[in-house]
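Q: the following comprises the amino acid sequence and a computationally predicted model.
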Amino acid sequence: MKPGTRLKSAVCDTEVMVIRSGAGTIECGGAPMAEAKPETIGAVDPAHATGSLMGKRYVDSAGTFELLCVKPGKGSLSVNGVALTVKEAKPLPASD
């Protein structure tokens, strides 16, 4: 999957843009995400229902995956079942 690809959730309104990716399946709400919105929307897995926030970047612990949430939803983002975390902003350098 190349950077700039937009993925849509199969179980909620979440949409993300791929910033960086590796080998693995990007999921939302416990279901794999795809470039096209499915005809019927499934149910969010309760174990993956913490939600996603618009404008936040989500990363895995190794830094292999980075996703930008462009539309929020009820499902949480994961890769191969492992939850992604919100990327913390880098502090600006102090100016004297």
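A: Ah, there it is.
Q: drop to CA atoms for contacts and neighbour counts, all remaining ones
A: OK.
Q: and residue 95, what element?
A: Taking DSSP states H and E as the definition, one finds residue 95 inside no helix or strand.
Q: neighbours of it, how many?
A: Applying other Cα atoms under 10 Å, we find 4 residues neighbouring residue 95.
Q: state the distance from it to residue 64.
A: 32 Å (Cα to Cα, to the nearest Å).
Q: please compare the first structure with the one that follows:
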Amino acid sequence: MTSPAPTLRPGDQLAGTACTTRVVVVRVPADRAPALTCGGTPMIPTTGAPAVPASGAEPVTLLGKRYVDAADTLEVLCTSAGAGQLACDGVPMTLKAAKPLPASD
């Protein structure tokens, strides 16, 4: 039996257990408790995360970038790049696009 996913709150700092990826939760959906994973393994609070040595692999999760789920309800900010791909409820998260600036006529 697996334990239920921890309730995410804005400001939570999470770390991947299989790579060096670390994120800060920016926005969470009010109606559900999503399961956030990195590289196929659940992310855990950074306070309990073991130090994972950096691999020579090219980072998939990029430092300083924001990632959102398919419904655009969960948003995280990457604070440490890593080789694992972020996923929400088993669906890969995507890089959040920048908002276009208004035209200055």
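A: Structure received. Please read these numbers as outputs of a predicted model, since none were measured by experiment.
Q: TM-score for these two?
A: Once superposed, chain against chain, the TM-score is 0.84 (TM-score structural alignment, normalised by the length of the first structure); 88 aligned residues with a Cα RMSD of 1.7 Å.
Q: not counting sequence-adjacent ones, nearest residue to the residue opposite residue 6 of the first structure in the second structure once aligned?
A: Under the alignment (TM-score structural alignment), residue 6 of the first structure pairs with residue 13 in the second structure. Leaving aside its chain neighbours, residue 13 of the second structure sits nearest to residue 24 (4.5 Å; criterion: Cα to Cα, 6 or more residues apart in numbering).
Q: can you check residue 15 of the second structure too?
A: residue 22 (4.3 Å).
Q: that neighbour touches residue 14, doesn't it?
A: Yes: with contact defined as Cα atoms under 8 Å, residue 22 of the second structure counts as touching residue 14 (5.6 Å).
Q: burial measure for the match of residue 6 of the first structure, as a count.
A: So residue 13 of the second structure, with other Cα under 10 Å, has 21 neighbours.
Q: quick one: contacts for the residue in the second structure that residue 68 of the first structure lines up against?
A: Matched to the second structure by TM-score structural alignment, residue 68 of the first structure sits across from residue 77. For residue 77 of the second structure, the contacting residues are 23-26, 64-67, by Cα atoms under 8 Å, 6 or more residues apart in numbering.
Q: how about the residue most central in space within the first structure: what's its closest non-neighbour residue?
A: Centroid-nearest residue in the first structure, with Cα atoms, centre = their mean: residue 77, separated by 4.1 Å. Using Cα to Cα, 6+ apart and skipping residues adjacent in sequence, the residue nearest residue 77 of the first structure is residue 28, 4.5 Å away.
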